[in-house]
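S.K.: no sequence on this one, just coordinates:
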């Protein structure tokens, strides 16, 4: 376990070494990789970049007449050099069977089986999305000697796309072919095309673009309309030549829906045409051209393999990702619902406790005995005066012990110069916060001990409210209500929302469940007997407050929450400082959970904490923040590639639910809700921040790293806000 240490302020060089670029690079890389996998998966299932819009035009002013009246294979490769396009006819008594939109795992193998039975080779115009999902079928088509053509990646009508998109559709399909079969194809068929005489001013530029990229464009002679499932007889009839002996290129489909009629009609088409003296061949075989399927090597081959492997991975990981997303959503909304219900229970309980006349007993007789307040201080010269003056202005008898833990600034000198009544100063070499607190405990005069940070300000009633639960002899520790003082800054407002919406509602929930995991270092109280029983505060973890709280549970002490014991603390002034704070908290909490993991096997109150408190801490403080960024990644994916309107509506709905919940939390804490205007950004930023912090914490834990205590830079600007009314006893 890492031990907290504040021996010296690290140099700039040391700070850079402690906060390596890995902390941003690795988490961001994982999120970007996740988004890329989602995009690849979306491409493979034709969800990304796919649309079904079809261009409609009747003008043919730009299409050469020779093309409109020529054969079904168009060579437009020379149009860029002002060379006229060339048409190729299918020779007489020759048939080319061509199948579009595949491969399909159900129908393509059946069609291949029919072709194999008759010893016929055909052309398969595949889409890149289907090829990337069914690579084995592409290899089977190739191995059985059939010819493969390109039918775009997403089956989009290229007449409606830019030249860049056209190039992408073709290149991406070639990449898929290289990855699954080690080939490229020089054949292209535009989606939604038919015979050459149907070319118009919208579709002709697509053919010219394909020609410029080196493709022969294959149209058709006969369209069976099998995709409409008109019946086997109708399909067979549509496949017959218009004139006896005329060469034909017949269009069929091996994907895109139920192709049972196509499979049933295919033997009849073959046998009928064979009886008429037709031979069957591929497109290049019919026009006497070299094979369209060209082997690829080197970079093109490996790039294709990487693409296909990545696409296969994306398809495989989607179900687990969806399950994790659902689990993350369940945790997020489950936590909100649980806190909402238990917060209401807590409020009703505390209101009844405060009204003995209603038949409910309070903690007991008012606690009026003096209290020792411990203030561990390390380089707190900006804050220490405000802290001490707030304590001496309190309405409960106290002694204050300031433990100067080897400060290198004027902290000790300021305490001496103040010479406030009831305030003692103890100086010691720098040893860490837990050691400083143990020094204070050893020198405390009273049995009730309040602990606070050197940058925290108490209200006059804070100590009194904090110690009232000790009227119950079973109570060993009390958590106070920490508030953010500098909430007018953006980060301060975000942390203010988190304190009210998260920490304090969490404490209400844990209070009802009797498994409070943490007494906040900023405002907490302990019974000396309880502290001595667990051996005081330990430096085994960086979260000494969480560590000692869990130890108290295991020692069968009751830990409760005093919502009216308010303390004002200073939020970090920058994202870097916020990172350092959260990193220490997260790593320390993980250490504490691991240290007290055996509580799950214990009986009694310790077992209750182990079987209820620890799982909740794991789920809500570790698992949920790690999975929550999935919500943002899927939201971004939906916004960019699926349904922007629906995604925005869903996101706004989630924000509305969280906004209502946050408003309720603010109302319970009697806070003004105008800070919630920053809630949407806060939710997104905090999710990513906590994800990155937790990932770095896991890396530190798994690699055995040792994390130093990281002192935050303070300004000393926090005091009890003007207009805050002290809590009156019994209110």
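M.R.: Noted; the coordinates are in hand. This structure is a prediction, so every number in the text was calculated from the model and none was measured. Numbering: from 1, shown residues only.

S.K.: For the rest of this, base every contact and every neighbour count on C-alpha atoms.
M.R.: Fine.

S.K.: Of all the strand elements in this protein, which one is longest?
M.R.: Determined from DSSP state E, the single longest strand within the chain is strand 558-569.

S.K.: Downstream of that one, the next helix or strand is which one?
M.R.: Reading on from strand 558-569 to the C-terminus, the next helix or strand found by DSSP states H and E is helix 575-595.

S.K.: mind listing what's buried in that next one?
M.R.: 577-593, 595 (16 or more other C-alpha atoms under 10 Å).

S.K.: Next one for the comparison:
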């Protein structure tokens, strides 16, 4: 589609607020994913990864609280056991632990990870309902000894709210992750304990660490959990964070063993005389909101994982299928047929094309095909376009002037003046090679062919933006056209280079003017009229691509919006037979998936990639991205070779994937919003630089 036109209808409701909503949506998505990644960052167990290098500062007893004089500690009385469990609640193991406790009718204290409380609030409520204590074990099982003060406060606050929202209880008890006995507390641990107890919480360490998280065997856990000489003890065990089958079995043996030795069981709060109190309304509300947000983040993560998987499968499948069709298209042999030497009328609609029109017209005359007439339809230009053509004084070139009515009207005017039955439609910024017209009309030897698409190439490719568009034309557009040619469902003949039978145009009702993608609209109509569309990849035309991001945005915005209009207009092709049905069931779904749905989802996928950079192993992301880039580079190299192009532009492919691709996706978002709101889009004019004319001069044309 050329960019030198504007339609007569220019009314427009330009949606702007949607960008604010779009940005907010992406921020919410990123926040939800990030919070999900943060909440799922916890591990389990009592031991730290790696050696402890801090200086030990032993405490005397397992219960630690802050008093005006500093930290004070306290122990359990003799023959008293406080069973404590860390790292839950776990949907598999916590219910089994609770069943053992209920069978033996003993209480316990559960130090819960806040994010796991949010994931299973009903289990947290069961713990409380069955008479057990529920304490804090941080929100993500974070090592507070190495955490910044703000992180400590955040972990405690989130866990307090999570438990309040699930159970309505206020948290007082706290156990630091990776903690064990008082004598193992180091200098950094002590600083963290001071910070926590200064906030009014009671830290609970352990007298006996069963090390059940290491899964040493049931006998070893029972031995480690048996106090010596009738001493009271806080026993450290785990109900989450891994396989706890040995813990459950050992607990079932340990409780009756200790009962037989005269031990009684208590909760930590009962031992300290600090019964649980009701949480404030604010904490409960914050906890409920926190749980909903965590559930939202988890759901978003699941959806995005599936979306990414589907996008990758579709993308890789598309690359493979495109390459396979291109290989088949390049190697298949057509039956010999007579050459086409019929007269050709070339129609050039032009609106303010002074920068390129001379080169365009000169490239159309004096070529390899005889009997070519050129009709330039000046559609109300104000820059002297028609005067430039008339001053050339070329035989067989006519200028038709009309008031500005838009490109479709200009094309239909030119068709009405044309003498030949084979018509070539050319944009006013396009330069043909000497053999382009002859190669373009050769498929008309087959009487079933009603139109032929040529091979449009970017002329101004010296700058980075032009290089990216060059790669897009060769990799995307032309690989797609080869695939469509094999599948016999070509959806678009580019306005820069296309040929038509007059009879086919008549059957399609002429060039339509009710969409902004008149080339796609016309091509779809030709299919539905029963005509075949061919692709002449060696009929090359050089066209001027947008030279600035602003011009590129306007062009692609119009292309995207117009394509959506055309697809909707011809949606009935899905139910038709013959060529129309082939188009409807092959090309239209492809366009919907790869030109609408996946681009609309791409910004969310990019947000998921940012989430991956923050929370997933970097080497996995790098390996995946490099693999995809390698596959795209191989496909791009093959496409460039098929088109006889140099491989040198491939160096810009990584930048194209990171920068250019995002612009194209946002264009689709804008076009989709415009289509949904029913806005009418004006035809933006692209400023011409004369790149096509310069290219013609470089190739020796006058």
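M.R.: Received the coordinates, thanks. Bear in mind the structure is a predicted one, so any value in this text is a computation, not a measurement.

S.K.: What does the TM-score come to for these two?
M.R.: Overlay of the two chains. TM-score (TM-score structural alignment, normalised by the length of the second structure): 0.91; 697 aligned residues with a C-alpha RMSD of 3.1 Å.

S.K.: so where is the longest strand of the first structure in the second structure?
M.R.: Aligned using TM-score structural alignment, strand 558-569 of the first structure spans residues 532-543 in the second structure.

S.K.: Select the longest helix from the second structure.
M.R.: helix 281-331 (DSSP state H).

S.K.: Now tell me what touches the helix or strand just after it from outside.
M.R.: Scanning forward in sequence from helix 281-331 of the second structure by DSSP H and E, the next helix or strand is strand 344-350. Contacts of strand 344-350 of the second structure with the rest of the structure, by C-alpha atoms under 8 Å, 6 or more residues apart in numbering, involve 4-5, 357, 364, 371-379, 381, 385, 407, 410-411, 414-415, 418-428.

S.K.: can you check stretch 640-660 of the second structure too?
M.R.: 330, 464, 467, 468, 471, 474, 475, 537, 629, 633, 636, 637.

S.K.: And the residue of the first structure most remote from its centre, how close does it get to residue 121 of the first structure?
M.R.: Of all residues in the first structure, residue 244 has its C-alpha farthest from the mean position, at 63.2 Å, by C-alpha atoms, centre = their mean. Using C-alpha to C-alpha, to the nearest Å, residue 244 of the first structure is found at 22 Å from residue 121 of the first structure.

S.K.: now do residue 397 of the first structure
M.R.: Applying C-alpha to C-alpha to residue 397 of the first structure and residue 121 of the first structure gives a distance of 98 Å.

S.K.: ditto for residue 19 of the first structure
M.R.: 63 Å.

S.K.: repeat for residue 658 of the first structure
M.R.: Taken as C-alpha to C-alpha, the span from residue 658 of the first structure to residue 121 of the first structure is 61 Å.

S.K.: Skip the chain neighbours and tell me the closest residue to the aligned residue in the first structure for residue 75 of the second structure.
M.R.: Under the alignment (TM-score structural alignment), residue 75 of the second structure pairs with residue 89 of the first structure. In space, and not counting its chain neighbours, residue 89 of the first structure is closest to residue 71: 4.1 Å by C-alpha to C-alpha, 6 or more residues apart in numbering.

S.K.: Please name the residues that touch that neighbour.
M.R.: By C-alpha under 8 Å, 6+ apart, the neighbours of residue 71 of the first structure are 87, 88, 89, 90, 196.

S.K.: again, 6 Å this time
M.R.: 87, 88, 89 (C-alpha atoms under 6 Å, 6 or more residues apart in numbering).

S.K.: before we move on, the earlier item: find the pair from the contacts of stretch 640-660 of the second structure with maximum spatial separation.
M.R.: Maximum pairwise distance among the contacts of stretch 640-660 of the second structure (C-alpha to C-alpha): 29.2 Å, between 330 and 464.

S.K.: So for those two, which residue has more residues nearby?
M.R.: residue 464 (15 against 12; other C-alpha atoms under 10 Å).

S.K.: Among residue 19 and residue 121 of the first structure, which residue is more densely surrounded?
M.R.: In this view residue 19 of the first structure and residue 121 are compared by other C-alpha under 10 Å, and residue 121 has more residues nearby, 22 against 13.

S.K.: Surely that one touches residue 147?
M.R.: No: applying C-alpha atoms under 6 Å as the test, residue 121 of the first structure and residue 147 come out as separate, 7.5 Å apart.

S.K.: Residue 515 of the first structure -> the second structure?
M.R.: In the second structure, residue 515 of the first structure lands on residue 489 (TM-score structural alignment).

S.K.: Now do the same for its match: helix, strand or coil?
M.R.: Of the three states, residue 489 of the second structure takes coil according to DSSP: H, G, I helix; E, B strand; the rest coil.

S.K.: and what of residue 230 of the first structure?
M.R.: Assignment for residue 230 of the first structure (three-state DSSP): coil.

S.K.: Report the contact partners of it.
M.R.: Counting by C-alpha under 6 Å, 6+ apart, there are no residues that residue 230 of the first structure touches.

S.K.: do the same with residue 400 of the first structure
M.R.: 372, 373, 423.

S.K.: Now check it against the second structure: what is it aligned to?
M.R.: Per TM-score structural alignment, residue 400 of the first structure is aligned with residue 374.

S.K.: What separation do you get for its match and residue 206 of the second structure?
M.R.: Following C-alpha to C-alpha, the distance that separates residue 374 of the second structure from residue 206 of the second structure is 94 Å.

S.K.: Which residue, other than its chain neighbours, is closest to the residue at minimal distance from the centre of the second structure?
M.R.: The residue lying closest to the centre of the second structure (C-alpha atoms, centre = their mean) is residue 605, at 1.6 Å. Using C-alpha to C-alpha, 6+ apart and skipping residues adjacent in sequence, the residue nearest residue 605 of the second structure is residue 308, 6.4 Å away.

S.K.: The one you found: neighbouring residues, count only.
M.R.: 19.

S.K.: what do we get in the first structure for it?
M.R.: Using TM-score structural alignment, residue 308 of the second structure sits opposite residue 325 in the first structure.

S.K.: I'd assumed residue 73 was in contact with residue 88 of the first structure.
M.R.: Yes: between residue 88 of the first structure and residue 73 there is a contact at 5.0 Å, judged by C-alpha under 6 Å.

S.K.: These two: which has the busier surroundings?
M.R.: residue 73 (27 against 18).

S.K.: corresponding residue for that one in the second structure?
M.R.: Aligned partner of residue 73 of the first structure by TM-score structural alignment: residue 63.

S.K.: Quickly list what's touching both of residue 88 and residue 73 of the first structure.
M.R.: Counting by C-alpha under 6 Å, 6+ apart, nothing touches both residue 88 of the first structure and residue 73.

S.K.: Could you grab the helix/strand/coil label for residue 74 of the first structure?
M.R.: Taking three-state DSSP, the label given to residue 74 of the first structure is strand.

S.K.: All set now, cheers.
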